[in-house]
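>>> No sequence on hand, only this structure:
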């Protein structure tokens, strides 16, 4: 079982690297393709929207297909998309290639989460999901900093070639280690779509949207913030991204453990902590050490929410876990796109980069308020049933 989870984590590492590394390379891509920083930032939005719309379509199309073959197909799509990114001759071609790469993202993580949860005992499900998502967080610890450094040294295209190789390694790992027969809960389209009508599912997805929007409204512009406000060199940005990535990894593991023990209190606690730490970044971004500490803690709180929200969706959408889990990935990436767009609007309006974290803090506050409303509805429902 650990090797099967490791195979999923390798693919998650590659997918996470290609999603996030563009942030560290934003100035390089903008200069090379002769576009503005906000226009280059739309490459993040385009990727996220590819996940948003591609995930449910692929979830429906593959609903009754073998899980192993489906995951392999998603990974091969990822390999193709990254190769096209590396070859893209202009901005439009790069945007198109990013969208192709994104098509596999949501369905892979959605289906992969359900597969991972099914490989372990019921009381270890969130930790299994977190282990798969550790590949995503390690992408931020290793993939993004190393990819940024490689892109700055050998050109941003070299980073996408490196990620293509990682994708091929993930294919080999899945062929070798994923079980030949993975249980498949067959369903029909009507049953899958009925999941969308459940209030608890919609609220959980809304929290995923807002939590991701909070992160990406600020993190999309992390390189300009660190260089222009903190005074970090381009190579120093790599180190700061590494620190943030360590925080993400710690947060993912912590969130998995918390979700298996105290799901709802952990949700509220991490949402509140995110509000406070993002707000603090408006001040700490002015100095190197405080900025580094803030980035680490922010990484912990932001990614602790991922396995918590993913397990909530699987539980609340138990009639159609694959659709629910995959749509939650769409929700995360809708938040990514929305956050990057909101951040771009704020920056484009003339607001100083030092004030941008307040936007992220406001979005995190919406996550917290939604979590409290979710708990209120849960308790009211329990009282009604008890009566």
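Right, received. Where do you want to start? No experiment lies behind these values; they were computed from the predicted model shown. Numbering: from 1, shown residues only.

>>> make it CA atoms for all contacts and neighbour counts henceforth
OK.

>>> and residue 81, how far is that from residue 343?
Residue 81 is 26 Å from residue 343, where distance means CA to CA, to the nearest Å.

>>> nope, residue 62 is what I meant
Where residue 343 is concerned, residue 62 sits at a distance of 35 Å (CA to CA).

>>> Between these two, point out the one with more neighbours.
Neighbour tally, residue 62 and residue 343, criterion other CA atoms under 10 Å: the higher count belongs to residue 343, 27 against 17.

>>> Quick check: chain neighbours aside, which residue is closest to the more buried one?
residue 217 (4.3 Å; CA to CA, 6 or more residues apart in numbering).

>>> these two touch, right, the one you found and residue 345?
No - at 9.6 Å, residue 217 does not count as touching residue 345 under the criterion of CA atoms under 8 Å.

>>> More neighbours: these two, which one.
Between residue 217 and residue 345, counted using other CA under 10 Å, residue 217 has the larger neighbour count: 30 against 14.

>>> Please identify the helix or strand for that one.
helix 199-219 (DSSP states H and E).

>>> And that helix, what does it pack against?
Packing contacts for helix 199-219, counted by 3 or more CA pairs under 8 Å, 6 or more residues apart in numbering; DSSP states H and E, involve helix 288-316, helix 321-348, helix 356-386.

>>> With respect to burial, which of these scores highest?
Mean neighbours per residue, mean count of other CA atoms under 10 Å, is largest over these for helix 321-348, with a mean of 26.

>>> Output the contacting helices and strands for that one.
Packing contacts for helix 321-348, counted by 3+ CA pairs under 8 Å, 6+ apart, involve helix 37-61, helix 91-118, helix 189-194, helix 199-219, helix 288-316, helix 356-386.

>>> Tell me what angle the helix holding residue 217 forms with helix 288-316.
Angle of helix 199-219 versus helix 288-316, following axes from the mean of the first three to the mean of the last three CA atoms, to 10 degrees, is 160 degrees.

>>> any idea how far helix 199-219 is from the chain center?
Chain-centre distance of helix 199-219: 11 Å, with CA atoms, centre = their mean, to the nearest Å.

>>> For that helix, buried residues please.
Residues of helix 199-219 classed as buried by neighbour count (16 or more other CA atoms under 10 Å): 200-219.

>>> after that helix comes which helix or strand?
Once helix 199-219 ends, the next helix or strand along the chain (criterion: DSSP H and E) is helix 222-224.

>>> what helices or strands is that next one leaning on?
helix 2-24.

>>> here comes the other one, which I'd like you to weigh against the first:
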């Protein structure tokens, strides 16, 4: 791996832990701050809202900055806003810090993908982009379980100390090892914003926003699902999250293969239907420990298999508007994050138990599947793309 790509991988690691570790920490934070588990779930939605706000705004605001300077600014934001979570005295300030922490997420991956491709040797652009996203892989397999373990056994605030420390390492690595790249000439904002004039773009945004919500109905309350329904000890949760992380890695790889070989629209449709089946299984079968572990892997795998096909679909739609489309896909995924955490918490508040969010998830992925059927009917199904940069 080129040393100049390491800062991008560290940034991906920081973002990955920041976004997903909250699912494992919810019970600890709820107990410490004396709030309900569903109210603590607003911390997940707040981060997602930050991504939705920050992805397009920071892409536009930073379009005249050299890429290294922009990435350093975004990394500083990650470190400082995660640092606020360490010192937040109560729930309200923690909620604000989570919203602020989400702001740089989409812009970092958008700018970072362009920088990774420019730093690559000829013909190896996709591999360089994959290096940046390897940080997300490490976050899901190692970082999130480690952060959950620290939160359970020490204190949840120490998890954010770790995240802020990785953010600081990201900044130092950028200053030391990332070369100064000239700002590239980009399409005008009118051309970029023309993306939103396409009805198929809005339909993809709907598909991702609703379909991804199924994933977050499941994973937002996974810690209580595993302890209260499946009967695992709290100490087992970090290790089970590693199984989910491995499933996500496998799903991401499988999704890339599917997106290269088949129509992305049909791949999205099949993936959403399979996600509906796994979430149904989670609702009915999670009282068995063995089956629960299998479903943790399967649900993580299938949900992340959605990323590559839907990204391919977006790229095919966004000719000439790739940067703003990249921001839109980030925002859409995190609208699903916010909706899944919020809507999934409603049946818990009504006393239906910690398996009930998965039924909400089934409804959301089926709505996403209906949206995909509409996309195929009205806009057809493109042939698979030769190459696609995976964007989370």
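Received it, and whenever you're ready, just let me know what you need. All of these numbers come straight from a predicted model, not from anything done at the bench.

>>> Reformat the helices and strands packed on helix 321-348 of structure 1 as TSV; add distance to residue 10 of structure 1.
Output for those, formatted as TSV (distance: least, CA to CA, whole Å):
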stretch	distance to residue 10 of structure 1
helix 37-61	19
helix 91-118	12
helix 189-194	28
helix 199-219	22
helix 288-316	17
helix 356-386	30
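
>>> which one of those helices lies closest to residue 179 of structure 1?
helix 91-118 (10.2 Å; CA to CA).

>>> mean per-residue distance, the closest one to structure 2?
Per the superposition on structure 2, helix 91-118 of structure 1 and its aligned residues are separated by 2.1 Å on average (mean CA distance after the TM-score superposition for structure 1).

>>> Report the inter-axis angle for that helix versus helix 2-24.
Using the same axes, to 10 degrees: helix 91-118 of structure 1 against helix 2-24 is 150 degrees.

>>> Now helix 91-118 of structure 1: buried residues?
Quick answer for helix 91-118 of structure 1 (16+ other CA under 10 Å): 91, 94-118.

>>> nearest spatial neighbour of residue 163 of structure 2, skipping sequence neighbours?
Residue 163 of structure 2 sits nearest to residue 14 (CA to CA, 6+ apart), 6.0 Å away.

>>> what sits against the one you found?
78, 135, 139, 163, 164, 166, 167 (CA atoms under 8 Å, 6 or more residues apart in numbering).

>>> Relative to residue 253 of structure 2, which of these is nearest.
residue 135 (14.7 Å).

>>> Compute the number of surrounding residues for the closest one.
Residue crowding around residue 135 of structure 2 was assessed by other CA under 10 Å; the count is 23.

>>> residue contacts, residue 151 of structure 2?
With CA under 8 Å, 6+ apart, residue 151 of structure 2 has these contacts: 25, 28, 157, 158, 159.

>>> And those, which is closest to residue 262 of structure 2?
residue 25 (38.2 Å).

>>> Alignment lookup: the closest one to structure 1.
Matched by TM-score structural alignment, residue 25 of structure 2 corresponds to residue 25 in structure 1.

>>> Leaving out the residues flanking it, which one is nearest to its match?
Closest to residue 25 of structure 1 by CA to CA, 6+ apart is residue 148, at 5.9 Å.

>>> Next, count neighbours for that neighbour.
Residue 148 of structure 1: 30 neighbours (other CA under 10 Å).

>>> my guess is it meets residue 159, correct?
Yes - using CA under 8 Å, residue 148 of structure 1 is in contact with residue 159, at 7.4 Å.

>>> Tell me the counterpart of residue 281 of structure 2 in structure 1.
In structure 1, residue 281 of structure 2 lands on residue 280 (TM-score structural alignment).

>>> how about the helix or strand encompassing its match: buried residues?
Here residue 280 of structure 1, judged by DSSP H and E, is contained in helix 263-284. For helix 263-284 of structure 1, burial by neighbour count (16+ other CA under 10 Å) applies to 263-264, 266-268, 270-275, 277-282, 284.

>>> Need the contact partners of that helix.
211, 255, 258-259, 290-291, 294, 297-298, 301-302, 304-305, 308-309, 354-358, 360-362, 364-365, 367-368, 371-372, 375.

>>> can you rerun that using 6 Å?
Residues outside helix 263-284 of structure 1 that contact it (CA atoms under 6 Å, 6 or more residues apart in numbering) are 290, 291, 301, 354, 355, 357, 358, 361, 364, 365, 368.

>>> show me the contacts for the fifth one.
What it means is residue 355 of structure 1. residue 282.

>>> Distance of it relative to residue 345 of structure 1?
Applying CA to CA to residue 355 of structure 1 and residue 345 of structure 1 gives a distance of 13 Å.

>>> still on that earlier bit, what angle do the helix holding residue 280 of structure 1 and helix 199-219 make?
20 degrees.

>>> ok now helix 263-284 of structure 1, how far from the chain's centre?
17 Å.

>>> Equivalent analysis for stretch 23-33 of structure 1, please.
21 Å.

>>> Now it: buried residues?
Those would be 23, 24, 25, 26, 27, 28, 29, 30, for stretch 23-33 of structure 1 by 16+ other CA under 10 Å.

>>> ok, and the closest non-adjacent residue to the fifth one?
If you skip the residues right next to it in sequence, residue 27 of structure 1 has residue 37 as its closest partner in space, 6.5 Å away by CA to CA, 6+ apart.

>>> out of the contacts of residue 151 of structure 2, which are inside helices?
25, 28, 157, 158, 159 (DSSP state H).

>>> which one of those sits closest to residue 86 of structure 2?
residue 157 (5.1 Å).

>>> Now do the same contact list for that closest one.
Residue 157 of structure 2 neighbours (CA under 6 Å, 6+ apart): residue 86.

>>> How much space separates it from residue 21 of structure 2?
Taking CA to CA, one finds residue 157 of structure 2 at 12 Å from residue 21 of structure 2.

>>> what's the overlap in contacts for the two?
Joint contacts of residue 157 of structure 2 and residue 21 (CA under 6 Å, 6+ apart) do not exist.

>>> ok, for residue 111 of structure 2, nearest residue in space, not its chain neighbours?
residue 67 (6.8 Å).

>>> For residue 3 of structure 2, see how far away that neighbour is.
Distance from residue 67 of structure 2 to residue 3 of structure 2, by CA to CA: 17 Å.

>>> before we move on, what about residue 96 of structure 2?
Residue 96 of structure 2 is 35 Å from residue 3 of structure 2, by CA to CA.

>>> sorry, back to before: nearest to residue 245 of structure 1, of the helices and strands packed on helix 321-348 of structure 1?
Across these, closest to residue 245 of structure 1 is helix 288-316 (CA to CA), at 6.7 Å.
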